[in-house]
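Trainee: Any chance you can model this:
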Amino acid sequence: MGPKTEELICVLDQLAAMLESDGDTHWSLWVRKARARLLDSDYSGITYLLSAYGGMSSFNDLILGQSYDGGAFSWKPGHVELNKRFDKLRNDAAQLAGAIKRSQD
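Mentor: The predicted structure is shown next:
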């Protein structure tokens, strides 16, 4: 396993934890599945992860820190900082996966 893959696995760990702490199950499972494949040295983890980006309702569109309680939408405290950190990790994951994919093509 190369250093970029190791770095990507670390980023995916952080993403999964962040998603789970915000109550997300769909994308946290997606990230964990990609991570598991990479840990097994399965290159399909890269293509699987990258398939989450782009299109309507994709990983790119996800915003954390929202809640809907009793018919009212609200933001959780710290949502701006949460989403800044989330955006950075999400972008880091895409860039690392893209670099790994280019090195394999």
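Trainee: contacts and neighbour counts: CA atoms only from here.
Mentor: Fine.
Trainee: where do the strands sit along the chain?
Mentor: Ranges of strands in the chain, per DSSP state E, are 66-69, 72-75.
Trainee: Indicate which one of those is closest to Gln14.
Mentor: Comparison of those against Gln14 by CA to CA identifies strand 66-69 as nearest, at 19.3 Å.
Trainee: any idea how far the closest one is from the chain center?
Mentor: Its chain's C-alpha centre and that of strand 66-69 lie 21 Å apart, by CA atoms, centre = their mean, to the nearest Å.
Trainee: what does stretch 65-74 give?
Mentor: Distance of stretch 65-74 from the chain centroid (CA atoms, centre = their mean) equals 23 Å.
Trainee: Show me what it is in contact with.
Mentor: 22, 75-79, 82-83 (CA atoms under 8 Å, 6 or more residues apart in numbering).
Trainee: one more to put side by side:
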Amino acid sequence: MVLLACTLAIGNIAFRATSRRYLNMGAKTEELIRVLDELIAVLESDDEEHWSAWFRNARAQLLDSDYAGIASVLSAFGGMGSFNDLTLGRSYKNGVLCWKAGYGDLNKRLEGLKDDVSRLAGEVKKLQFA
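Mentor: Next up is the predicted model:
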């Protein structure tokens, strides 16, 4: 279902309803939400604020059956400075890069979750337009 955009003008004030594509919540979407929960927990365990907020917002959209959540997840991947470039477990002390204990395992977990989230979001997108 799609809500069409329209503008209503009353005097000098314009009101705009935005378009919204409703997501068909299925098993793949529910699995994606569960994986996003894991991803957010991993990001927050390393105090990664930007991407944890990004995926919390996408998760909220998915729970609201809003297709914008899928678009948001997919737009995080690709390009310079994208989620693909994120490495956890780093800090700087007196201007020197330091690695936190367990950073290798943390990043292996992160890479697995990145793959799962990207794959599941792509599958949900395909199902929506099948």
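Trainee: tm score of chain vs chain?
Mentor: Once superposed, chain against chain, the TM-score is 0.97 (TM-score structural alignment, normalised by the length of structure 1); 105 aligned residues with a CA RMSD of 0.7 Å.
Trainee: can you redo the strands of structure 1 as CSV with distance to Lys101 of structure 1 and mean neighbour count?
Mentor: CSV is the format used below for the strands of structure 1 (distance: least, CA to CA, whole Å; neighbours: other CA atoms under 10 Å):
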stretch, distance to Lys101 of structure 1, mean neighbour count
strand 66-69, 33, 11
strand 72-75, 36, 10
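Trainee: re the thing from before, only whichever of the contacts of stretch 65-74 of structure 1 are buried, select them in PyMOL.
Mentor: The PyMOL selection below is limited to those of the contacts of stretch 65-74 of structure 1 classed as buried (16 or more other CA atoms under 10 Å):
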select buried, resi 22+82+83
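Trainee: So which of the contacts of stretch 65-74 of structure 1 sit within helices?
Mentor: Judged by DSSP state H, the contacts of stretch 65-74 of structure 1 include 79, 82-83 as members of helices.
Trainee: before we move on, the earlier item: quick one: which of the contacts of stretch 65-74 of structure 1 is nearest to Ser51 of structure 1?
Mentor: Nearest member of those to Ser51 of structure 1, counting by CA to CA, is Asn83, at 21.1 Å.
Trainee: In this structure that closest one contacts Asp61, no?
Mentor: No. In this structure Asn83 of structure 1 lies outside contact range of Asp61 using CA atoms under 8 Å: 11.5 Å.
Trainee: since we're on Leu29 of structure 1, how many residues are nearby?
Mentor: 14 (other CA atoms under 10 Å).
Trainee: same thing with the one 10 residues further on?
Mentor: The criterion is other CA under 10 Å. On that basis, Leu39 of structure 1 has 15 neighbouring residues.
Trainee: To which residue of structure 2 is it aligned?
Mentor: Aligning on TM-score structural alignment places Leu39 of structure 1 opposite Leu63 in structure 2.
Trainee: show me where structure 1 has helices.
Mentor: Under DSSP H, structure 1 gives helices at 3-21, 26-39, 44-50, 79-104.
Trainee: Go through these and name the closest to Ser57 of structure 1.
Mentor: helix 26-39 (11.1 Å).
Trainee: on average, how far is the closest one from the matching bit in structure 2?
Mentor: Relative to the matching residues in structure 2, helix 26-39 of structure 1 has an average distance of 0.3 Å after the fit, by mean CA distance after the TM-score superposition for structure 1.
Trainee: when you compare where that helix runs with where helix 3-21 runs, what's the angle?
Mentor: 150 degrees (axes from the mean of the first three to the mean of the last three CA atoms, to 10 degrees).
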